[in-house]
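Participant: Below are the sequence and a predicted model for it; my questions follow.
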Amino acid sequence: MNFQLSEEQSLLRDSVERTFARIYGFEARGRILGSAEGWSREVWVQMAELGLLGLPFAVDDGGFEGGPVETMIVMEAIGRALVVEPFLPCIVLAGTVLRAAAPALRAELVPQVASGALTLAFAHGEPQARWDRADVATSARRVPGGYRLRGRKSLVIAGGIASRLIVSARLDGARTDPAGLALFLLDPAAAGVTRAPFRTQDGRVAADVLLDDVFVADDHLLCAPGGAYALIATASDAAVAALCAEAVGAMDAALALTVDYLKTRTQFGVAIGTFQALQHRAADMFVALEQARSMALLATMALEEDDARERAAALSAAKVQIGRSGRFIGQQAVQLHGGIGMTMEYKVGHLFKRLTMIDKEFGDAEHHLARLADALAA
């Protein structure tokens, strides 16, 4: 199989990497994380001008009709530069749901998202659900002209800064029943919506969202029962593949920093990279990185798989390897750097933090290993 990028994809990769190298140095990232908002609207606009925010949307809706490979390219660059702007939650996750919305709603929202004027967040996870996609206790009841939503959503990435929330709620069925779910678009400033923003361990902005009898009009129903769970699964799968690509970028950066440190740090009058034991550990890091890279490619290709079960199995296999490789490379990078690897003033520790969080998002390695075993046994 040919894994070579096309000319257009290579140009996209080079353009994104050059842009992040220019505007997103480690010190600039630190200033962004230290700001009150925790992300940069200026960087977000520059990403829009580069065409990244409209990348996955159809041309007819105001986008550029990029596919999974284009998303992989962008996410790998985001991982390498440790970009904290909400490309994953807004463009990949919520954007996948928005692409399935009614044409009128897409025509209204997609140009605003692509320009950077409108940010989205996907409010689906709940405190009791852990990683069960069907476990939704938030309720929706039919009322004249729309619906009333009541419930709580937890750990909504970018939930504290989003202009609109895409919310899952249950119209009927038991709490873990895949049927009976629906997806709604709501304004976080609407009556009854309370957001409690906080920072995650890697510095990203998230929020818990409380819905207290929130009214949503009929024309803001994104997906009715019957198709909502499949759309949630599709969006989650797209996010998992994107996370795998981001992790590869972060691992690649961690390995590059470590090898450079081994070449420049001296002890007993020579560079420590000349010590064979340390060379072996760097080689093991490289092997782990290439294993992760190959599985990230598998995850990207799996998004084109029509069979949902086959797609889920491939993505779980990728997530297992990404989790294991990320942990190994992060641990080795920190240890080989010594004390400096533990400081907030050096990038490698931040890379390890992000890799640890990626392992936990949408299910850790152990969760996906069990999911993969169930899929293969079925």
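Facilitator: Looks like it came in fine. These figures come from a predicted structure and were not determined experimentally.

Participant: When you work out contacts or count neighbours from here on, use the C-alpha atoms and nothing else.
Facilitator: OK.

Participant: Would you mark the buried spots in stretch 298-316?
Facilitator: For stretch 298-316, the neighbour count (16 or more other Cα atoms under 10 Å) marks 298-303, 308, 311-316 as buried.

Participant: Same question for stretch 44-61.
Facilitator: Within stretch 44-61, the residues that count as buried by 16+ other Cα under 10 Å are 44-48, 50-58, 61.

Participant: The most centrally placed residue in the chain: what secondary structure?
Facilitator: Most central in the chain under Cα atoms, centre = their mean is residue 88, positioned 3.8 Å from the mean C-alpha point. Using DSSP: H, G, I helix; E, B strand; the rest coil, the structure places residue 88 in helix.

Participant: ranges for the strands of the stretch 101-250 of the chain?
Facilitator: 120-123, 139-143, 146-157, 164-170, 181-186, 193-199, 205-217, 221-223 (DSSP state E, counting those that start in this stretch).

Participant: Please work out which of the ones you listed is packed deepest.
Facilitator: Among the strands of the stretch 101-250 of the chain, strand 120-123 has the highest mean neighbour count (mean count of other Cα atoms under 10 Å), at a mean of 26.

Participant: Contacts for that strand next, please.
Facilitator: Contact with strand 120-123 is made by 89-91, 93-95, 113, 153-154, 156-159, 162-168, 209, as judged by Cα atoms under 8 Å, 6 or more residues apart in numbering.

Participant: and if we set it to 7 Å?
Facilitator: 89-90, 93-94, 153, 156-159, 162-168 (Cα atoms under 7 Å, 6 or more residues apart in numbering).

Participant: got it, and stretch 268-276?
Facilitator: Taking Cα under 7 Å, 6+ apart as the rule, stretch 268-276 contacts 262, 263, 264, 265, 266, 279.

Participant: In addition, the following structure is provided for comparison:
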Amino acid sequence: MAVLTEEQTMLRDMARDWASNESPVGAWRKIRNANEARGYDPAAYATMAEMGWTGVIIPEAQGGSDFGWLSLGLVVEELGKTLAASPIAASAAAASAILLGGSDAQRDAYLPRIASGELVATLAVDEGPRHDPEAITASVSGGKLTGTKAFVAEGDSAGLFVVAATDGLYLVEAGEGVTVDRRHLVDFRSHAQVTFDGASADKLADGGDGLRDAVLDRAAVLAAAEMLGMAGQSFDTTLAYLKQRVQFGQVLATFQALQHRMANLFTEIELMRSAVEAGLAAIDRGGDTRQAASLAKAKANEVGHLMSRELIQLHGGIGMTDEYDAGFYLKRMRVLEQMWGNTAYHRERFARLSGF
């Protein structure tokens, strides 16, 4: 477990209290039932912005707090525990592209608006059903971008897209030449197919593959941080259920076989925490983040899949019902597993980077 500063501890506790009291799972259920394309509550996101969470990784010169990626990961983890829906992770990943490769003019134009919560930004990279940043066909000619991006997270409400093209990353504002079509996934969050047809595109100053990989690393680790929060909450919920559920005249938690399963899950989640926090710390240190990011996402995928499956199984029949919250965690976890690379993708990438 990472050693937190006093300020980071306060930030984590603030996020935990707010998520528990102001955005519990019941709040997400209301959003799901409303079935709106944006998939989150704008008022809740405005509150997050007021608390400074939308500007955690943005420099003070552009209206942020420059508090680092580990600090942002703490917030995302706590929001994940209650399934609090927001574009905070998507906007942060998009903001990182501008931070790493943008000009001064691009930074001044967009980062203050992202930090204030006024502007929702997102990455538009993959063009097929699986994460494959090498399979890019979107292209730019004469400052106009043409191509289609599938399953763009927060695409329904985004005002700015960081788009991967054949020759680098481009900034494209929503509007003329940009068509957004809602895609329905099991987690009921915002996922859109975005078509660019001659949309005005502004290339990031440093827009090569190195920048793209660095940005995708940040997106992957933030997804892993959300999965960590969900896995931890799933464990706590399951343990509480086993302690009160009586079967065959005994509390389920007294069965040794179930104790062993829970002990194994606890160990796996702690390993997941170490990998995710190491990934966030690697981003804060700077330099090559590829191995740390792939390790974090691969472990998060593996443990998140296991914990969400056990969450359903150990709750028995009630875990399969919509009236219970377990299904929400399972569905969101399955979507996050695929975002920014599944387990096989990151295992192969880590091995390749390690020289195997």
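Facilitator: Arrived safely, thanks for sending. What you see is a predicted model, and the numbers here were worked out from it, not measured in a lab.

Participant: Which residue, other than its chain neighbours, is closest to residue 301 of the first structure?
Facilitator: residue 68 (7.5 Å; Cα to Cα, 6 or more residues apart in numbering).

Participant: same deal with residue 156 of the second structure?
Facilitator: residue 38 (5.4 Å).

Participant: Helix, strand, or coil at the one you found?
Facilitator: Strictly by three-state DSSP, residue 38 of the second structure counts as coil.

Participant: picking that back up, could I get the buried residues of stretch 298-316 of the first structure as JSON lines with distance to residue 372 of the first structure?
Facilitator: Listed next are these as JSON lines, based on distance: Cα to Cα, whole Å:
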{"residue": "298", "distance to residue 372 of the first structure": "15"}
{"residue": "299", "distance to residue 372 of the first structure": "13"}
{"residue": "300", "distance to residue 372 of the first structure": "17"}
{"residue": "301", "distance to residue 372 of the first structure": "17"}
{"residue": "302", "distance to residue 372 of the first structure": "14"}
{"residue": "303", "distance to residue 372 of the first structure": "16"}
{"residue": "308", "distance to residue 372 of the first structure": "13"}
{"residue": "311", "distance to residue 372 of the first structure": "11"}
{"residue": "312", "distance to residue 372 of the first structure": "8"}
{"residue": "313", "distance to residue 372 of the first structure": "5"}
{"residue": "314", "distance to residue 372 of the first structure": "8"}
{"residue": "315", "distance to residue 372 of the first structure": "9"}
{"residue": "316", "distance to residue 372 of the first structure": "6"}
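
Participant: any idea which of those is closest to residue 74 of the first structure?
Facilitator: Of all these, residue 300 has the smallest distance to residue 74 of the first structure: 12.4 Å, by Cα to Cα.

Participant: Tell me the residue in the first structure aligned with residue 59 of the second structure.
Facilitator: Structural correspondence for residue 59 of the second structure with respect to the first structure (TM-score structural alignment): residue 58.

Participant: wait, its match sits on residue 67?
Facilitator: No - judged on Cα atoms under 7 Å, residue 58 of the first structure makes no contact with residue 67 at a distance of 10.0 Å.

Participant: on that earlier part again, now, which of the contacts of stretch 268-276 of the first structure lie within helices?
Facilitator: 262, 263, 264, 279 (DSSP state H).

Participant: Trace the second one over to the second structure, please.
Facilitator: Taking TM-score structural alignment as the criterion, the aligned counterpart of residue 263 of the first structure in the second structure is residue 243.

Participant: same deal with the last one?
Facilitator: The criterion is TM-score structural alignment: under it, residue 279 of the first structure has residue 259 as its aligned partner in the second structure.

Participant: That match - nearest residue in space that isn't next to it in sequence?
Facilitator: residue 253 (6.5 Å).

Participant: That neighbour belongs to a strand?
Facilitator: No - assessed with three-state DSSP, residue 253 of the second structure is helix; it does not lie in a strand.

Participant: Can you report how many residues neighbour it?
Facilitator: By other Cα atoms under 10 Å, 19 other residues sit near residue 253 of the second structure.

Participant: And it, how far from residue 313 of the second structure?
Facilitator: Per Cα to Cα, to the nearest Å, residue 253 of the second structure is found 14 Å from residue 313 of the second structure.
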